[in-house]
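Q: test case, fold it:
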Amino acid sequence: MIVRLTGAFLRAFLIALAILTPSLLLPDVGSDAAQVVVLVALAAGLFTFMEYASQFPSILEFRFAPPVNRLRYFTMFGMVLMLTVYLSGPALESPIATLLMRLATLMAHALDFPYSPVRLVILSLPADTPTTVIDMVRDAAGIAYVVAAIGLIVFSVIVRVYGWPVRYGAFNVWINLPLFDPTGGGDVISRLKRDSIVNIVLGFLLPFLMPAVVKLASSVIDVSGIGNPHTLIWVMAAWAFLPANLIIRGVALARIAEIIEEKRRRAYAEARSEDAMQAA
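A: Below is the predicted model of the structure:
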């Protein structure tokens, strides 16, 4: 119990730290914004603590199938930290911030080609957006997209090379997929594969659809505040992390369906072998 509570507290602290990072490093953060961020961090930390302190699953998926949630966290935290250091570079006056600013410019220009997600983000901005803000958005989008791609590559290696989740212990569908009902109707494998395809397709399309939706709803959505560093960090992090998270979930569901299908095939083969031996 002590180990479980300690782990839950550590996870809650890390979640709160990720949310507080922009407010801690960015210069000129208003008191009202800081209070809201602290409140959100406390709420997220409390939810994480309650989720991991409980022995029974509630909402969070893959609780006992590491390192999926760890990879999700470090991907998100990597985006937030790199974007924060980049946008607060002049205030930090550190070699790391200067290097990151140069790398961000290189990544952004490498990904800024016709019909790319980065180009679509820039096109979704109002026509009267200042050039400095456009460059800042381009660099931030490049950073977020590259970090998301790195997270996807790492998870693909974990699944295909290290054999997740088999090498990390037995996988229990009930505690790792609490929102998935195996008795909900239809074959479990077919449902897992269908959900996997939906998540992967939606994950690939979201970086292209979200800027288009913002552009179409420009009369309703005010994007003039995108030049605010705090706003830009969370907008770009959400734009890149949500699709990456969906793809990670889709790949994980496909892998689980593959394991269940393999076990079912093995069980059927053993049953046929036993029937043949009894018939003989």
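
Q: can we go C-alpha only for contacts and neighbour counts from here?
A: Noted.

Q: now residue 45: how far from residue 152?
A: Counting by CA to CA, to the nearest Å, the gap from residue 45 to residue 152 is 25 Å.

Q: which one of the two is surrounded by more residues?
A: Here residue 45 and residue 152 are compared on neighbour count by other CA atoms under 10 Å; more neighbours surround residue 45, at 23 against 20.

Q: the lengthiest helix in the chain packs against which elements?
A: When the chain is parsed with DSSP state H, its longest helix is helix 229-279. Other elements packing on helix 229-279 under the criterion 3 or more CA pairs under 8 Å, 6 or more residues apart in numbering; DSSP states H and E are helix 2-25, helix 68-87, helix 131-160, helix 188-216.

Q: quick one: those helices as TSV, columns for distance to residue 238 too.
A: Shown next, in TSV, are those (distance: least, CA to CA, whole Å):
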stretch	distance to residue 238
helix 2-25	13
helix 68-87	9
helix 131-160	9
helix 188-216	10
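
Q: between the ones you listed, which one is nearest to residue 246?
A: Proximity to residue 246 (CA to CA) singles out helix 188-216 among the helices and strands packed on helix 229-279, at 5.1 Å.

Q: hmm, back to that, the longest helix of the chain to helix 188-216, inter-axis angle?
A: Interaxial angle, helix 229-279 versus helix 188-216 (axes from the mean of the first three to the mean of the last three CA atoms, to 10 degrees): 160 degrees.

Q: please give the structure of this sequence too, so both can be compared:
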Amino acid sequence: MRAAMVVMLIVMPSVLLTSGSDDSAQIIALVAIFAALFTIVEYSASSPSLVEFRDAPPFNRVRFSALFATVLCLSVIFRGDAAPSAMTQFFQTSGTRVGETIDFPYSPVRLMLLMMPEDTSPMALAQLRDAAGLSYVISLFSIIWFVLLLRLQHWPRRGGAFNVWINLPTFDPTAGGDVVKRLMRDGRINIILGFLLPFLIPAVLKIAMNFGAPIRLVEPQTLIWTVSAWAFLPASIMMRGVALARVAQMIHLQRKRAYERAAAEGLLAA
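A: Okay, here's the model as predicted:
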């Protein structure tokens, strides 16, 4: 089921939109196959590899749902240009209102618009504004939803054991230093980075364009994936920071209970 959902996510823009060549369709199909194989291997293997919090739902489910919703909404919006309907009109109107609301000075959406070349058409800028605004709102809601689930479901344990090795395969607890302090430090860094990335990414792209790497977000599929990545990556990093801080808090509480239990049983020196 996970592999099937990943395939649906990757092929969704090319299926809903009529634009695109046969070569791009073949590349998308190849990427979807590799992503499905990676998902199957990653979640069926007994030892961890790259995916964090594999056995601590709904962390990955919230992240995937946010990306899926973003790609779906943007695909429906651009489908309205070729095959308009009541649904596409609803998404286009919603995107326009959200984009106009968030498009204020120094906002991430305004920075995305300023990134574009000066000769960009007003229609292309309006499409970018609507897509960026809607994507950014979805990413914010995903962060809020994850924090609510964290509080309501007592994540990550939810009544069971939490295996740090399985759920944090890239974290080495023996690398040196206190584990709790390292997790809290990494969590704070991820939260700060997730907050700053929506502002930094347009600046980095603008610098790259000035050095001879033009970015033309005219093709709908390119715009969909670029804007989705711009909104999803910071939200994902921020959720990871919140999750690391929660794991550090859990380990700290477990240590505190263990010390209190040992002191009550007289196992600690006075």
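
Q: ranking the helices and strands packed on helix 229-279 of structure 1 by burial, who's on top?
A: helix 68-87 (a mean of 21; mean count of other CA atoms under 10 Å).

Q: what are the buried residues along the next helix or strand after that one?
A: Scanning forward in sequence from helix 68-87 of structure 1 by DSSP states H and E, the next helix or strand is helix 89-92. Using 16 or more other CA atoms under 10 Å as the test for burial, helix 89-92 of structure 1 gives 89, 92.

Q: returning to what we had before: the helices and strands packed on helix 229-279 of structure 1: which one's closest to residue 115 of structure 1?
A: The closest of these to residue 115 of structure 1 is helix 188-216. By CA to CA, the value is 8.5 Å.

Q: give the aligned range of the closest one in structure 2.
A: Mapped onto structure 2 using TM-score structural alignment, helix 188-216 of structure 1 covers residues 179-207.

Q: what about the matching stretch, how far off from structure 1?
A: Compared with structure 1 after fitting, stretch 179-207 of structure 2 has a mean deviation of 0.5 Å; criterion: mean CA distance after the TM-score superposition for structure 1.

Q: can you check stretch 240-259 of structure 2 too?
A: Mean for stretch 240-259 of structure 2 is 0.5 Å (mean CA distance after the TM-score superposition for structure 1).

Q: only the buried residues of that stretch, if you could.
A: For stretch 240-259 of structure 2, a neighbour-count test (16+ other CA under 10 Å) marks 240-251 as buried.

Q: contacting residues around it?
A: Contacting residues not belonging to stretch 240-259 of structure 2 are listed as 147, 155-156, 179-181, 183-184, 186-191 [CA atoms under 8 Å, 6 or more residues apart in numbering].

Q: again, but for stretch 154-168 of structure 1
A: 65-66, 68, 71, 171, 248, 255.

Q: quick one: the counterpart of residue 95 of structure 1 in structure 2 from residue 76 of structure 2, how far?
A: Matched by TM-score structural alignment, residue 95 of structure 1 corresponds to residue 86 in structure 2. Residue 86 of structure 2 sits 11 Å away from residue 76 of structure 2, going by CA to CA.

Q: same deal with residue 89 of structure 2?
A: From residue 89 of structure 2 over to residue 76 of structure 2 the distance is 9 Å, taken as CA to CA.

Q: just flag the most distant two among the contacts of stretch 154-168 of structure 1.
A: Spanning the widest gap among the contacts of stretch 154-168 of structure 1 are 71 and 171, at 17.6 Å by CA to CA.

Q: hmm, back to that, tabulate the contacts of stretch 240-259 of structure 2 (JSON lines), appending distance to residue 101 of structure 2.
A: Output for those, formatted as JSON lines (distance: CA to CA, whole Å):
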{"residue": "147", "distance to residue 101 of structure 2": "25"}
{"residue": "155", "distance to residue 101 of structure 2": "34"}
{"residue": "156", "distance to residue 101 of structure 2": "35"}
{"residue": "179", "distance to residue 101 of structure 2": "43"}
{"residue": "180", "distance to residue 101 of structure 2": "41"}
{"residue": "181", "distance to residue 101 of structure 2": "40"}
{"residue": "183", "distance to residue 101 of structure 2": "37"}
{"residue": "184", "distance to residue 101 of structure 2": "35"}
{"residue": "186", "distance to residue 101 of structure 2": "33"}
{"residue": "187", "distance to residue 101 of structure 2": "31"}
{"residue": "188", "distance to residue 101 of structure 2": "29"}
{"residue": "189", "distance to residue 101 of structure 2": "29"}
{"residue": "190", "distance to residue 101 of structure 2": "27"}
{"residue": "191", "distance to residue 101 of structure 2": "25"}
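
Q: now, which of these sits nearest residue 26 of structure 2?
A: Of these, the one sitting nearest to residue 26 of structure 2 (CA to CA) turns out to be residue 190, at 35.6 Å.

Q: these two touch, right, the closest one and residue 233?
A: No. Using CA atoms under 8 Å, residue 190 of structure 2 is not in contact with residue 233; the gap is 11.0 Å.

Q: with respect to residue 121 of structure 1, which of the helices and strands packed on helix 229-279 of structure 1 lies nearest?
A: Of these, the one closest to residue 121 of structure 1 (CA to CA) turns out to be helix 188-216, at 5.3 Å.

Q: show me what the closest one is packed against.
A: helix 117-123, helix 229-279.

Q: and the angle for it with helix 131-160?
A: Using the same axes, to 10 degrees: helix 188-216 of structure 1 against helix 131-160 is 170 degrees.

Q: residue 227 of structure 1 is nearest to which of the helices and strands packed on helix 229-279 of structure 1?
A: If you check each of these against residue 227 of structure 1 by CA to CA, helix 131-160 wins as the nearest, at 5.6 Å.

Q: which residues touch the counterpart of residue 77 of structure 2 in structure 1?
A: Under the alignment (TM-score structural alignment), residue 77 of structure 2 maps onto residue 86 of structure 1. Residue 86 of structure 1 sits next to 97-98, 100-101, 104 when contact means CA under 8 Å, 6+ apart.

Q: the residue in structure 2 that residue 38 of structure 1 lines up against: which element?
A: Under the alignment by TM-score structural alignment, residue 38 of structure 1 pairs with residue 29 in structure 2. Per DSSP H and E, residue 29 of structure 2 falls inside helix 22-44.

Q: what comes up buried for that helix?
A: In helix 22-44 of structure 2, counting by 16+ other CA under 10 Å, buried: 28-29, 32-33, 35-36, 39, 42-43.
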